[in-house]
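Enquirer: When you get a sec, could you give me coordinates for this:
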Amino acid sequence: MFTGIITDVGEIARVETRGDTRVVVRTAYETAEIDLGASVACSGVCLTVVDKGPNWLAFDVSGETISRSAQGQWSEGRPLNLERAMKLGDELGGHIVTGHVDGVAEVIDVTADGDSKRVRFRVPSDLAPFLAPKGSVTVDGVSLTVNAVDDAADGSSTFAINIIPHTQAVTTLSALAPGKAVNIEIDVLARYLQRMEHYRAKAR
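Expert: From the prediction side, this is the model:
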């Protein structure tokens, strides 16, 4: 489990094609303190540490993960928002994040809002029911608050968030631009509520 509070921005130093895709990520983490088998969220995707060395961690990325995450994310030189798994007793500074990407959204526009940036995203119809104003959403691993949601006739939706200067400085979200794809994880509570409502409807 994670909180969506980014603690390092790493960079993919090397990509190796094996049975799966192995990515080696440069990081400022003290890797001697990270066990093999530990979980690290990489731009919202929970991955397992399979190898490590001073200032680098290696992860195996399955074809399923690649197909469900933002296009081009697993390429050399790509910056990644990193977060180590939450420990029991840690402060829950963001919201509960599982590291399981629910879909990919596209940036529509980025506008200045004071010192912050206001960013609008388009999400597919299957994610639209899970977004609500003042609800939580994870964008490339970053816990954010939804400011507004607009539904389109085709079932898709757009939603807007604000990125404050601190978040711009410590994550990759400062580089968002129209057309860019990002990983989206919906609020886990919304996911369970929707499932409960589905079974209630079947019982009627």
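Enquirer: CA atoms for contacts and neighbours, from now on please.
Expert: Noted.
Enquirer: Is residue 190 located within a helix, as I assumed?
Expert: Yes - assigned with DSSP: H, G, I helix; E, B strand; the rest coil, residue 190 falls within a helix.
Enquirer: I have a second one here; can you model it like the first so I can compare?
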Amino acid sequence: MFTGIIECTTEVYRLNRQKNNLFITFKNPFLDHIKINQSIAHNGICLSIIEIINGTYSVIASEETLRCTNLYFLKIKDEVNLERGMKVNERLDGHIVQGHIDTIAKIVEINRKNGSWLFSFKSRKILDNLVIEKGSISVNGISLTIKKYSNKIFSVSIIPYTYEKTNLHFMKVGDFVNVEYDILGKYIIKNLCF
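Expert: Okay, the predicted model is just below:
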């Protein structure tokens, strides 16, 4: 369980495809504060650590994870957003993020707006009743508020701090991001449909 408040970014150090899986090695920004089998959100994807060695750590992404996330496009030296699992005795500053990606979305527009940025996305799969203005959404693991939604495109405002402290400042139109819709909305809709 995560909150969508990114702790830092790190660089992809090595990629190794084995059959249908992808082994990913990252530079370790957490020093001694992580352990084998710990879950960390990488661009919003919950992945478990399988190895820690020489200032790096590794995770594995299965075929299914590669199919529905932006890990398929990952390259060495790409910057990835990181968040360790939330502690139960701390504030939930973002919203509840599971690390289970619903779909990917393409950046269709980036506009600078009076010191902030407006990012617009068109997702591969949009659940209209889950994308609501002022609602929460996770984009590359970042807890964000939907500013506008129209014609299958949703927009979010990015403040300078979030822009600088996440991998959004590396992104350009045409890039893909991971999207996780609000879990509370999903449960409400499921129960209303019965």
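Enquirer: Got a TM-score for the pair?
Expert: The pair, once superposed, lands on a TM-score of 0.94 when counted by TM-score structural alignment, normalised by the length of the second structure; 193 aligned residues with a Cα RMSD of 1.4 Å.
Enquirer: burial count for the aligned partner of residue 193 of the first structure in the second structure?
Expert: Superposed on the second structure with TM-score structural alignment, residue 193 of the first structure falls opposite residue 188. Around residue 188 of the second structure sit 11 other residues, with neighbours defined as other Cα atoms under 10 Å.
Enquirer: With the first structure overlaid, how far apart is the helix or strand hosting residue 188 of the second structure on average?
Expert: Residue 188 of the second structure belongs to helix 183-192 when elements are defined using DSSP states H and E. With mean Cα distance after the TM-score superposition for the first structure, helix 183-192 of the second structure departs from the first structure by a mean of 0.9 Å once superposed.
Enquirer: Report the buried residues of that helix.
Expert: Neighbour-count burial for helix 183-192 of the second structure flags residue 183 (criterion: 16 or more other Cα atoms under 10 Å).
Enquirer: try stretch 100-110 of the first structure
Expert: Of all the residues in stretch 100-110 of the first structure, those buried under the rule 16+ other Cα under 10 Å are 100-110.
Enquirer: Also stretch 85-100 of the first structure?
Expert: Result for stretch 85-100 of the first structure [16+ other Cα under 10 Å]: buried residues 85-86, 94-100.
Enquirer: corresponding residues in the second structure for that stretch?
Expert: With TM-score structural alignment as the criterion, stretch 85-100 of the first structure aligns to 85-100.
Enquirer: residue in the first structure matching residue 67 of the second structure?
Expert: Using TM-score structural alignment, residue 67 of the second structure pairs with residue 67 in the first structure.
Enquirer: Check the gap between its match and residue 39 of the first structure for me.
Expert: According to Cα to Cα, to the nearest Å, residue 67 of the first structure and residue 39 of the first structure sit 20 Å apart.
Enquirer: ok, the two, which is more surrounded?
Expert: The neighbour comparison of residue 67 of the first structure against residue 39 (other Cα under 10 Å) goes to residue 39, with 22 against 9.
Enquirer: circling back: can I take it that the match of residue 67 of the second structure is in a helix?
Expert: Yes - using three-state DSSP, the assignment for residue 67 of the first structure is a helix.
Enquirer: Give me the residues contacting the helix holding residue 188 of the second structure.
Expert: Applying Cα atoms under 8 Å, 6 or more residues apart in numbering, the external contacts of helix 183-192 of the second structure come out as 96-98, 129-130.
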